[in-house]
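>>> please find the sequence and the predicted model below.
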Amino acid sequence: MVKYGVIIGSLRKNSYSKGIAEAIVAGLPKGSETSYLNIADLPLYNQDFDADSPKSYVDFRQQVADQDAFIFVTPEYNRSIPAALKNALDVASRPWGQSVWAGKPALVASQSISGISAVLANHVLRQSLVFLDMPTMAQPELYIGHSDQLSDETGRVTNKGTQTFLADAAKKFDEFAKKNI
């Protein structure tokens, strides 16, 4: 069984990104192991830490190493990804030559309360994942617009069509991950 790591770019309590992630996870095969990795408490990456990393870096790198594949769900901040998400990518890709991301299949989903669906954040994230040597599922593209209209006040996806779409994407990602591990 594939071990899936889930990383949510939004740190907000009732985040729509978290709701999207949960709807994707719900579509994975029964018995799939999923771990939501916390990125909120990672200090900003600093190369000075390469020689003597904080415990939070060491723990996070080990959590990433322990996963087989990753589901990333992100909002868009200023036409890019949130700083916390970029920081997490940087922390687990260092020290140079010791990235724990390499070779792990990835699914990228983006969401926005606007109609633009965080498409730019989706592609900014994909660009980093290419460099990190993570095979990334290309289809279906998961751009979720008007997420506030598809979810309740806790961020949970309530729109049946969106739930079905995300569950179907999860099934395809499971197949993709198994082929690429």
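Arrived safely.
>>> from here on, contacts and neighbour counts on C-alpha atoms
Fine.
>>> show me where this structure has its helices.
Taking DSSP state H as the criterion, the chain carries its helices at 16-26, 55-65, 83-91, 119-131, 160-180.
>>> how far off centre is the shortest one?
The one in question is helix 83-91. On the basis of Cα atoms, centre = their mean, to the nearest Å, helix 83-91 is displaced by 11 Å from the centre of the chain it belongs to.
>>> now do the fourth one
On the basis of Cα atoms, centre = their mean, helix 119-131 is displaced by 11 Å from the centre of the chain it belongs to.
>>> buried ones in it?
119-123, 125-126, 129 (16 or more other Cα atoms under 10 Å).
>>> tilt between that helix and helix 83-91?
10 degrees (axes from the mean of the first three to the mean of the last three Cα atoms, to 10 degrees).
>>> same question for the longest one.
With the same axes, to 10 degrees applied, the angle from helix 160-180 to helix 83-91 works out at 10 degrees.
>>> contacts for helix 160-180, please.
For helix 160-180, the external contacting residues (Cα atoms under 8 Å, 6 or more residues apart in numbering) are 2, 20, 23-29, 69, 103-107, 135, 137, 140, 142, 150, 157.
>>> here comes the other one, which I'd like you to weigh against the first:
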Amino acid sequence: MAQYNIAVVVGSFRKDSFNQKLAKALQKLFPADFSFTTVRIDDLPLYNQDDEANPSAPVKRLKDEIKAAQGLLFVTPEYNRSIPGVLKNAIDHASRPYGQSVWDGKPAGVIGASVGPIGTALAQQHLRNILAYLNVPTLGQPEAFIHNKEGLYDADGNIGEASRKFLQGWVDAYVGWVKKHV
């Protein structure tokens, strides 16, 4: 039975999203005591402080899913050298009203895939800055800037042989991080 429920927040909801695919493939590398809830962010309204007293149903769902999680896994693309607006919108919703952030204290891992050779390095750095402000202890090492290229996945959508050892090492470090902080 799973002891650790991880909220997976993917910064892209494109049908053929590299990061959705990475999130699903990574989950297969985790031990049996980890389960995953993929947090839906595509239906959130744009954040508006005027709505904090009466949040929409999607915002309530987002906050409830984050509250129920023991850890966070952010899988993000890089848009214009930063995180996607939809991800920032979700972060803003779940961090408000001020002093009532549901992110507070939850251990996180940050990873992402891109067609570029530096993966999502700048987006990850921006996300780490935001998470630091929100008091989210974030795994620092190993960093994982994934180049989405031939061989990253096998024919069944699993992590391919060439990347499996590195990504298993990242998952193992993240598992230890979550267990240390829960």
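Cool, got the structure. These numbers were taken from a predicted model, which means no experiment stands behind them.
>>> re the thing from before, just the buried subset of the contacts of helix 160-180 of the first structure, please.
Buried residues within those, counting neighbours by 16+ other Cα under 10 Å: 2, 20, 23-28, 69, 103-107, 135, 137, 140, 142, 150, 157.
>>> which ones among those residues are found in strands?
Using DSSP state E, 69, 106-107, 142 are the members of these that sit in strands.
>>> a markdown table for those, including distance to residue 95 of the first structure?
As requested, those are exported to a markdown table (distance: Cα to Cα, whole Å):
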| residue | distance to residue 95 of the first structure |
| --- | --- |
| 69 | 21 |
| 106 | 21 |
| 107 | 24 |
| 142 | 31 |
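>>> ok, which pair from the residues you listed is furthest apart?
Among these, the pair separated by the greatest distance (Cα to Cα) is 69 and 142, at 16.9 Å.
>>> still on that earlier bit, so which of the helices of the first structure is the most packed in?
Compared across the helices of the first structure, helix 16-26 shows the largest average neighbour count, a mean of 24 (mean count of other Cα atoms under 10 Å).
>>> so where is it in the second structure?
Applying TM-score structural alignment, one finds that helix 16-26 of the first structure aligns to the residue range 18-28 of the second structure.
>>> so what touches that stretch?
By Cα under 8 Å, 6+ apart, the surrounding residues in contact with stretch 18-28 of the second structure are 8, 10-13, 36, 75-77, 112-114, 148, 157-159, 167, 171.
>>> got a quick ChimeraX command for the buried subset of those?
ChimeraX command restricting the contacts of stretch 18-28 of the second structure to the buried ones, with burial defined by 16+ other Cα under 10 Å:
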select :8,10,11,12,36,75,76,77,112,113,114,148,158,159,167,171
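>>> among the contacts of stretch 18-28 of the second structure, which are located in strands?
The strands in this structure, assigned by DSSP E, contain 8, 10, 36, 75, 112-114 from the contacts of stretch 18-28 of the second structure.
>>> among the residues you listed, which pair sits farthest apart?
36 and 114 (22.6 Å).
>>> OK, contacts around the residue most central in space within the first structure?
Centrality entry for the first structure: nearest residue to the mean C-alpha point is residue 72, 1.3 Å, by Cα atoms, centre = their mean. Taking Cα under 8 Å, 6+ apart, we find residue 72 of the first structure in contact with 6-9, 21, 106-109.
>>> counterpart of it over in the second structure?
Checking with TM-score structural alignment, residue 72 of the first structure has residue 74 as its match.
>>> of the ones in strands among the contacts of stretch 18-28 of the second structure, just say which sits nearest to residue 92 of the second structure.
Ranking these by separation from residue 92 of the second structure, with Cα to Cα as the measure, puts residue 10 on top at 14.9 Å.
>>> measure residue 170 of the second structure to residue 113 of the second structure for me?
Computed as Cα to Cα, to the nearest Å, the residue 170 of the second structure to residue 113 of the second structure distance reads 14 Å.
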